[in-house]
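> Sequence first, predicted model second:
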Amino acid sequence: MRIFCFSPFGYEGNLVTVEVDLRRGIPAVDIVGLADNAVKESRERMKSAIINSGLLFPPERVLISLSPADLKKEGAGFDLAIALAVLSAKENLENEDSAFQMEPILVIGELELNGNIRPVKAIHAAAATAYASGIRYCIVPAANAEEAREIRTMKIFGAENLTEAFNALKNTESFSDYKTSHIEEENVNTIKDAVEINGILFPPEEFEFKEICGQQELVRGLQIAAAGKHNLLAFGPPGCGKTLSLQRFPALVPLLTKEESQSVTRIYSIAGILQAGTRIIKKAPFRQPHQTSTIEGMCGGGIHCSPGEISLAHNGTLFLDEAAEFRTSVLQILRVPLETGVVTLSRAGRSTIFPANFQLLMSMNPCPCGNYGSKEKLCLCSARSVEQYWKKISAPLLDRIDLSIQVEKVSIENSNSSQSISTSELRKEIAAAIKIQRKRGKRNSRLSPSEIKEFCQMNSEAKKILDEATETYEFSPRSVSSCIKIARTISDMKEENIIGKNSMEEAVKFKKPAGTMNLLA
């Protein structure tokens, strides 16, 4: 029987073969295979756990080999695999006809000195990697069993302690997969109180947009952004409601598809932030990092090449509140992932590629004091300081923002709640647009130039409006593409095949530079 473990590194990770040789000599335990300190210390934890579990530790000299030998082994998840490899080697040595002849098996878990098994991270990634390599059996901590069972047809055993794990090696009937351990619908997107609109599933209504009064343009922009997965920037004075509105954006985003859920769950499993008992993440991530975030915190890195905020926002939303307060270098690293949907990390001669297909939302003040353009307060910022403030958000990054919305402060007296639209009403047009885009196989914000020509056909009036706007506002080729993609989304919301005049006019309104943004021209 071959026992495998998993060494997490980046998004992929590596399977590690655990081999044990018992030989004559002074009793000792040796580990070879480029193990770090946490793995080397497993010798003592493993030995104490075996003895305290009432099992016999072999009196021979124990040699443990972790291969491939040139791959550094890191983490405490090797404890259980090493312990079971030692026990099975002892059993096979004493009895050549022992029951330890089952198929290759993945074993991962951290041992306590009393033999109990502690949960570890990256279980979902380990099980998925093992399944792709042809391994069909897996022993994991009981707390991580549901996470591992999400890999369909993978036989899983959740062990509370070393004794249970050791007994499971002899009895394959104790392993169970997803279908035998769950009596529920096959659709992984079904969650409690999920709302289905036109075949698209949305999370329960936690936020109500009808409570946002007097900001119809901002709410409309958020609706279009959710329908086409467009990047959005909202800027306005403090207290105008831009942050409150953008924080309610998850209510407009549908639940993840099965394929989207798998990659998101893998990333959160690797990061070690998957909640206990969670099988799969069904709600689209919504990440809101602090303004003091570093480059490593945003794009990932560190000793183990852990995912950063842009990868944790994969298939979801990254919200930068007060975007101009972030370091310029942090904002600039967003440009390539926004374009490619991935981020590449390198460390010590190794590299990994994390998916980073996120939607960017940003909010900011119009100037350092926040009063630029205000009718009520006086702005004390010089034109130079306002210009420098906006240049923190470089022109190339702004060019990748599809929707730019200037938010005005609305008094309670002037706000009209009757014009506000409820969350359920907003979702109807979003669902119609997303259903069309899923049939195409790609969201509108990700359409390539060739796909724009294929899917974004315009009538003569819409083309004329786009040409006039391009000349008036000196749109770059990327801005022209953004206008067309926004118009395509608006048309999808109306279920129109051809982009018409009204759709293009609204798209140009959201794309053209307004107010303070003219300083960059």
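Looks like it arrived, so ask away.

> contacts and neighbour counts: CA atoms only from here.
Noted.

> my read: A122 touches G272, true?
Yes - contact status for A122 versus G272: in contact at 6.6 Å, counting by Cα atoms under 8 Å.

> more neighbours, these two?
A122 (30 against 14; other Cα atoms under 10 Å).

> Could you check how far that one is from I333?
With distances taken as Cα to Cα, to the nearest Å, A122 is found 26 Å from I333.

> Spatially nearest residue to G158, not counting backbone neighbours?
Counting by Cα to Cα, 6 or more residues apart in numbering, the nearest residue to G158 once its immediate chain neighbours are dropped is A142, at 3.9 Å.

> The one you found touches I156, doesn't it?
No - under the criterion of Cα under 8 Å, A142 makes no contact with I156, lying 9.8 Å away.

> let's bring in a second one:
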Amino acid sequence: MHIFAFSPAGFDGYMVTIEVDIRRGIPGVDIVGLPDGAVKESRERVRVAIRNCGFEFPSDRILVNLSPAGIRKEGASFDLPIALGILRASGQIEEEHERPDVMVLGELQLDGGIRPVHGVLAAALTGLSRGITRFVVPEANVLEARAASRGLVLGIRHLREAAHVLRLKAAPVYAFSKEANTGNNPELENFSDIKGQDVLRRALEIGAAGRHNLFLFGPPGSGKTMAARRVPGLLPLLTREDSIEVTRIHSLAGTLPFHQGLITAPPFRIPHHSASMEGMIGGGKQVKPGEISLAHKGILFLDEAAEFRKPLLQSLREPIETGRVDIARAAGTCWFPADFMLIMAANPCPCGNLGRDEAACLCSLHEITLYWKRIGSALLDRIDLRVPVKPAAVTDLVGSEPEPAINVKNRIREAAERQKKRYGTSGFTFNSRIPPGLVRRFCTLSPELEELFVRAVKKLSLSSRACHSILKVARTIADVSGDEKIGKYHVLEAVQHRRYGDSHYFWKSSP
């Protein structure tokens, strides 16, 4: 039997073999194989925990090799596998007969207690891909490990229990081998709160149905932030495959609560405009996923978008196109998934009064131009729906109730099912993700519509990406309407959502 640990490397990771050799010499513990500070410190935690649990710590020279040696080992999850390796090498854990290899994860307390660790789901999936079928994890990580749905997961609270598990003289505290599909689906805010803003409601519905990027601009208090916060409540729950990916990312980032299984609701992330590049894209000394990866299969909402630093906003362009982010470091390159729906909101000018009838804008044209240049035309070109948001009239706020949110959610669910059926095994699910080479195949137009579309493109001087964007939005509008073919009004509505931005000098003042 071999004891394995796990070392994350971006979204992937490496299995680490724990090898222990005990020989005569000056008492001490040497850990080799590129351990970081936390792994080096484990020698003292392991020593004290073994003694406090009633075992004998060998009074010889101990060499712990973390193989392969060329990979940096990080984190405190190596405590438990190193301790079990020492107990096994010193003959204090005797196996009745040869047992399958086991992956062990856990941080040790000085009294022998086992603390939970992050990245357990990634470790379990990596182990399963390499033929590991037994996993010993902290009790608080059992549900997370079970989410892999295969193999035998043994949850333990104490080092003594872990030793019993390897001896197989006593049953583990927890033993699961069945599929788990638990997770968070918090109560979301009601879409029916948006009143008197039919264009805004329609754009949000289209965006949610096809996962199209949106840009909401308007004066303060017009309801941009409130509207964006209602979108998560419209999205269907994640598929199991997507749930595993999302849970894996949040586990690696350390944002997944312990004692929790799969995340089943699409994530909704709202980073502050002062976020750093590493916080948004990912990175750091110990590479962690950023906000764009934490929003994978969900929504990334940038409120006050023009207040974000321009380099940070421009760094979103590649992930929007590819659905992933590659992080290059001197030690190597790693990657994380980043397939998200982007919603941005901004005021029309620095003071926020531009376009308001009841207030005067005090900003100069130069100030307004600089304000919009922070976003830039390259990022704006990747926004499918541009929505001007005006404050709702008082009569609308106190008048009749809008369409129930459940009706909108049902249309979005049905549209998503149509898209899933249409694209099958094509490698994408939503209309916004149609590759450029397949747009004409899935977004066909009649000759009359083709002529109308060409006239609109010429009149608005649209780029090739904008042309594809209009076709994909028209395809989504047809799906929401329950139509198999794209019609005239679908195209006109798609053009209208694009025209709001292209005809306004804000966008044209951007580089």
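Structure's in. What do you need? Here the structure is a predicted model, which is why all the values come from computation and not from measurement.

> Quick TM-score on the pair, please.
Comparing the chains after superposition, counting by TM-score structural alignment, normalised by the length of structure 2, produces a TM-score of 0.94; 501 aligned residues with a Cα RMSD of 1.9 Å.

> Is the counterpart of T255 of structure 2 in structure 1 part of a helix or strand, or is it coil?
Correspondence of T255 of structure 2 to structure 1, assessed by TM-score structural alignment: I273. Here I273 of structure 1 takes the coil state, with states given by DSSP: H, G, I helix; E, B strand; the rest coil.

> What's G283 of structure 2 aligned with over in structure 1?
G283 of structure 2 maps onto G301 in structure 1, with residues paired by TM-score structural alignment.

> burial measure for that match, as a count.
By the criterion of other Cα under 10 Å, G301 of structure 1 has 19 neighbours.

> pretty sure it contacts T344?
No - using Cα under 8 Å, G301 of structure 1 is not in contact with T344, being 9.6 Å away.

> For those two, list the residues in contact with both.
Common neighbours of G301 of structure 1 and T344, counting by Cα atoms under 8 Å, 6 or more residues apart in numbering, are absent.

> Strands of the stretch 301-450 of structure 1, start to end?
For the stretch 301-450 of structure 1, the strands defined by DSSP state E, counting those that start in this stretch cover 306-307, 317-320, 342-347, 350-355, 359-364, 403-406.

> and the ones you listed as TSV, adding mean neighbour count and distance to L380 of structure 1?
Conversion of the strands of the stretch 301-450 of structure 1 to TSV gives the following (neighbours: other Cα atoms under 10 Å; distance: least, Cα to Cα, whole Å):
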stretch	mean neighbour count	distance to L380 of structure 1
strand 306-307	26	41
strand 317-320	24	25
strand 342-347	17	40
strand 350-355	18	43
strand 359-364	23	17
strand 403-406	24	20
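
> For N231 of structure 1, find the nearest of those strands.
Ranking those by their distance to N231 of structure 1 (criterion: Cα to Cα) puts strand 359-364 first, at 4.8 Å.

> just to revisit the earlier point, out of the strands of the stretch 301-450 of structure 1, nearest to Y131 of structure 1?
Proximity to Y131 of structure 1 (Cα to Cα) singles out strand 350-355 among the strands of the stretch 301-450 of structure 1, at 19.9 Å.

> mean per-residue distance, the closest one to structure 2?
Strand 350-355 of structure 1, aligned to structure 2 and superposed, deviates on average by 0.8 Å (mean Cα distance after the TM-score superposition for structure 1).

> Structure 2: matching residues for that strand?
When strand 350-355 of structure 1 is compared against structure 2 (TM-score structural alignment), it corresponds to residues 332-337.

> Can you list the residue ranges for helices in the stretch 101-250 of structure 1?
Listed in chain order, the helices found in the stretch 101-250 of structure 1 under DSSP state H, counting those that start in this stretch are 123-132, 145-149, 162-168, 178-181, 216-228, 242-247.

> quick one: buried residues of the third one?
By neighbour count with 16 or more other Cα atoms under 10 Å, helix 162-168 of structure 1 contains the buried residues L162, T163, A165, F166, A168.

> number of nearby residues for K72 of structure 1?
Going by other Cα under 10 Å, the residues that sit close to K72 of structure 1 add up to 14.

> For it, give me its contacts.
Applying Cα under 8 Å, 6+ apart, one finds that K72 of structure 1 lies in contact with G33, L34, A35, D36.

> could those residues be laid out in TSV, adding distance to D492 of structure 1?
Rendered in TSV, the data for these read as follows (distance: Cα to Cα, whole Å):
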residue	distance to D492 of structure 1
G33	56
L34	55
A35	55
D36	54
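
> Nearest to G308 of structure 1, out of the residues you listed: which one, please.
D36 (23.6 Å).

> which residue packs closest to that closest one, ignoring adjacent ones?
The shortest distance from D36 of structure 1 to any residue other than its chain neighbours is 5.5 Å, reached at E74 (Cα to Cα, 6+ apart).

> Thanks a lot, see you next time.
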